[in-house]
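Student: What would the 3D arrangement of this be:
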Amino acid sequence: MAPTDSGVCADTDLARAQIKDATPVLPSGRAVALTLTALAMGGFAIGVTEFAAMSVLPDFARGLGVDEPTAGHAISAYAAGVVVGAPLLAVLGARVPRWLLLIVLMGLFAIGNGLSALSPTFEWMLVFRFLSGLPHGAYFGVAALVAASIVPREIRTRAVSTILMGLTIATVIGVPVATLLSQTWGWRSTFVIVSVLAVLTVVLVAAFAPRDAARPGAGALRELAALKNRQVWLTLGVSAIGFGGMFAVYAYLASTLREVTGVGPEVAAWVFAVFGVGMFTGNLLGAWAGDRFGFKAAAGLLIWSAIALALYPAASHSLWTLFPVVLAIGAGGGLGSILQTRLMDVAGEAQTLAAALNHSAFNTANALGPLLAGMAVASGLGWGATGWVAVGLTLGGLVIWALAAWDGRRTQP
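Tutor: Okay, here's the model as predicted:
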């Protein structure tokens, strides 16, 4: 029996050693904080360009000699760049170490926004906004994977939300400041600021991001495997349609404040700040709910958003009723980190492409919402129609969520 007992002990020790070796060694708390701060700075830069472009839309419409519904096409051009660039750059960069890929992506982002500030005509503005959007989705997707890899699994949604928190802080601070600066220095200053923030992100990521090696076996074919997964497509559908509601209202919020609420740009900056506070709060609560309830949390946020958006047309006639409704609409932005984590769960080995595609979907919403809302306004339905377009898109996202949840239960082994 002695040899047998010895063999059992040896096998047990070996198994324990293998389990210990399989457990990832996580960085210290200080290293995690510095890495997440660096990644969040990129989210802040992206948030300023994405949302401030909407808040200064009336300014660059006048500056480039187009009406406001036409100027909204610049928002859609940026979003189209994200939709195209996210999968393309994620696949092309699959063999590149993630820290280096983040630096390259943010460098491209800095160049695109610098060119946007120099746009001589609206046609060039469309081209440069498209170029600016190309690295957006891939940056967020890769940054989310880095954030999730340096913390325990049970808090990864909160780690991912830290990057999106940079975006939400941009809506609280960056967008109102950019809006005020555009009134003093002109709308071009907004894109100059974004370019500077992008360069700062490059420096921080180079200094603090973990020096990971390229993933073994990584490549285009493995990443493209995500496109065969029905759960990936359904999750992306929730983002592409469901988030469209928020953008349908936000893109024309400045115009609604002027034409319906009857307030000037100095008050509008405070309304955008309230929206940002809602996004910041929603991001924190959504991340907690995602870690606690998983994909079910997405349904709760979609229902919340549909109710808030339905109140928007009536609330827009008074500043005091508009404030709480805009706050509630912003809180619906907490959906982002939940869907990002969901994609990590269903994408298998194709993590980089799936994570980046979430931001393609997000910016499909960014293109679709303003496009449909602009069509409704141009047809004579009034600025309040943006709210009803938003409700329809949000409920559409809820339907796709239900299909995804049903399909996930049906295909579970």
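Student: make it CA atoms for all contacts and neighbour counts henceforth
Tutor: Noted.
Student: surely residue 81 meets residue 128?
Tutor: No. Between residue 81 and residue 128 there is no contact under C-alpha atoms under 8 Å: 9.5 Å.
Student: buried residues in stretch 341-351?
Tutor: Neighbour counts over stretch 341-351 (16 or more other C-alpha atoms under 10 Å) mark 341-344, 346-347, 349-351 as buried.
Student: one more, for comparison:
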Amino acid sequence: MPLALLALAIGAFGIGTTEFVIMGLLPEVAADFGVSVPTAGYLASGYALGVLIGSPVFAILGARMSRKRMLMALMGLFILGNLVSAVAPVFGVMLAGRVIASLAHGAFFGIGSIVAAGLVAPHRKAAAISLMFTGLTLSNVIGVPFGTLLGQQTSWRWTFAAVAALGVLGLLGVAALVPHDDPRRRPEPTASGQDRSGQGETGRGGIRGELAAFRNTQVLLAMGMTVLGFGGVFAAITYIAPMMTDGAGYASSSVTWLLALFGAGMVAGNLVGGRFADRALMPMLCTALTALALTLGLFTFTAYDKIAAAVTLALIGAFGFATVPPLQKRVLDQTAQAPTLASAVNIGAFNLGNALAAWLGGLVLHAGLPVTAPNWVGALLALSALALAVTSALLERRGTAGGGPAGGGPAGGGRARGAAGRVVSGHAPAEVRRPVGAAD
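Tutor: Purely as a prediction, here's the structure:
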């Protein structure tokens, strides 16, 4: 494993911890600032909104920058946001700190995915992406429980100070281990997203080319799968506390280790998804989404039994995160010549799914339905993602998704002209495919 992947995983660990630890500290933060718990919940929704805004903005700003320097700048922004949160004198400043930290989230994972994929051979890209995301999944097993415990035993401010320290460690790791890249040597896409040179060695990727990626039908389908599939997970997880206490009969103090169990499932699913996505991406994705939909539907019944609920919770984490490496690699494959913006926006799509699912889950609960009703919402969202995956696979098989801006470029399953002038199907020849983000 390249050591640069370790640096990216450390940064991902810090980002994952600060995103999710607020869920366990809402009562303490609310009491400290004298606001209600629902008001304190804006710290979670504000973070999600910041991710959605920051993902495209910083991806565009960094399109002509060295990816290493951009990653370092993003970690600096993350550190600043957490320090602001740690010393915030009033709730508004705390909210501002959360938003500042969140602005780095999407672009870091988006650009980090490109860098991770460029560090390894083409047939190991999904595995490399999954190793970076292992930092995010481990944050739910280690960072969030310990951060919650630290905040409850001392002060929530120490939790955010500790997360800022993790950011410093990630910044130093990126500075020391991630290889330099020259943005002037990236492929220069045309308005249709194609590489001008045909060699993938020269030119500069511009904003126009980055935006052209969104004319690719397969890219849009992949992002739709991201929103709906991961939204299915968070329709259930957002309301896990009342489900586990009112449904399964757990004590409130048990929710922390139950979330750690969910995180353990995320770790396993992420690694399995990365391993098998390199072998058969779309079959892996369809299998994971099918299993996720079935498990979420099953959770409606198992949530009333302690042991069955715990097992099902771990499976939701596993099947849900098994979709992450294939979805991220799918976007990178479809935007090989201009991946930065699309990769970052796809990370924002995960958060859009979180927010959408939390809102829909809240609607069914406010309607007076049982505490397990959000699981049905999650199952329907996962089934919708599966329908998009099947559509994507059928379009690719029939060849209707390639051969033009509306359907996508060479990676979209259409026909592409190689450097030697011959026409090839599906992907460019190996000799003209250079790992995106690799060091020069």
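Student: Closest one of the buried residues of stretch 341-351 of structure 1 to residue 237 of structure 1?
Tutor: residue 343 (11.7 Å; C-alpha to C-alpha).
Student: and the gap between the equivalent of residue 304 of structure 2 over in structure 1 and residue 261 of structure 1?
Tutor: Residue pairing (TM-score structural alignment): residue 304 of structure 2 is matched to residue 317 of structure 1. Residue 317 of structure 1 sits at a distance of 5 Å from residue 261 of structure 1 (criterion: C-alpha to C-alpha, to the nearest Å).
Student: Just tell me what residue 85 of structure 2 corresponds to in structure 1.
Tutor: In structure 1, residue 85 of structure 2 lands on residue 116 (TM-score structural alignment).
Student: residues in structure 1 aligned with stretch 114-123 of structure 2?
Tutor: Counting by TM-score structural alignment, stretch 114-123 of structure 2 corresponds to 145-154 in structure 1.
Student: And the matching stretch, end to end?
Tutor: 15 Å.
Student: what's it in contact with?
Tutor: Contact with stretch 145-154 of structure 1 is made by 26-27, 32, 35-36, 98, 156-157, 159-160, 163, 291, 351-352, 355, as judged by C-alpha atoms under 8 Å, 6 or more residues apart in numbering.
Student: Any idea how many residues pack against the nearest residue to residue 5 of structure 2 once chain neighbours are set aside?
Tutor: Spatial nearest neighbour of residue 5 of structure 2, excluding adjacent residues (C-alpha to C-alpha, 6 or more residues apart in numbering): residue 132 at 5.9 Å. Neighbour count of residue 132 of structure 2, defined by other C-alpha atoms under 10 Å: 28.
Student: just the one 4 residues further on next, same as before
Tutor: Residue 136 of structure 2 has 27 neighbouring residues, counting by other C-alpha under 10 Å.
Student: Might one say that it is in contact with residue 9?
Tutor: Yes. Using C-alpha under 8 Å, residue 136 of structure 2 makes contact with residue 9 at a distance of 7.3 Å.
Student: ok, and the aligned partner of residue 400 of structure 1 in structure 2, which helix or strand is that part of?
Tutor: Taking TM-score structural alignment, residue 400 of structure 1 has residue 388 as its aligned residue in structure 2. When elements are assigned from DSSP states H and E, residue 388 of structure 2 belongs to helix 373-398.
Student: do the same with residue 38 of structure 2
Tutor: Going by DSSP H and E, residue 38 of structure 2 is part of helix 37-40.
Student: aligned partner of residue 308 of structure 1 in structure 2?
Tutor: Using TM-score structural alignment to pair residues, one finds that residue 308 of structure 1 aligns to residue 295 in structure 2.
Student: just the strands in structure 2 please.
Tutor: Along structure 2, the segments classed as strands by DSSP state E run 415-417, 423-425.
Student: quick one: stretch 77-94 of structure 1 aligns where in structure 2?
Tutor: So stretch 77-94 of structure 1 sits over residues 46-63 in structure 2, by TM-score structural alignment.
Student: mind listing what's buried in that stretch?
Tutor: Buried residues in stretch 46-63 of structure 2 (16+ other C-alpha under 10 Å): 46-60, 62-63.
Student: Which of the residues you listed fall within helices?
Tutor: Secondary structure from DSSP state H places 46-60 of those in helices.
Student: distance from stretch 43-60 of structure 2 to structure 1 after superposition?
Tutor: After superposition onto structure 1, stretch 43-60 of structure 2 sits on average 1.3 Å from its aligned residues (mean C-alpha distance after the TM-score superposition for structure 1).
Student: same check, this time on stretch 164-173 of structure 2
Tutor: Stretch 164-173 of structure 2 sits 0.9 Å off on average (mean C-alpha distance after the TM-score superposition for structure 1).
Student: In structure 1, what range does that stretch match?
Tutor: Stretch 164-173 of structure 2 covers residues 195-204 of structure 1 once aligned (TM-score structural alignment).
Student: still on that earlier bit, tell me which residue of structure 1 lines up with the residue nearest to residue 5 of structure 2.
Tutor: Under TM-score structural alignment, residue 132 of structure 2 pairs with residue 163 in structure 1.
Student: Fine, thanks again, bye for now.
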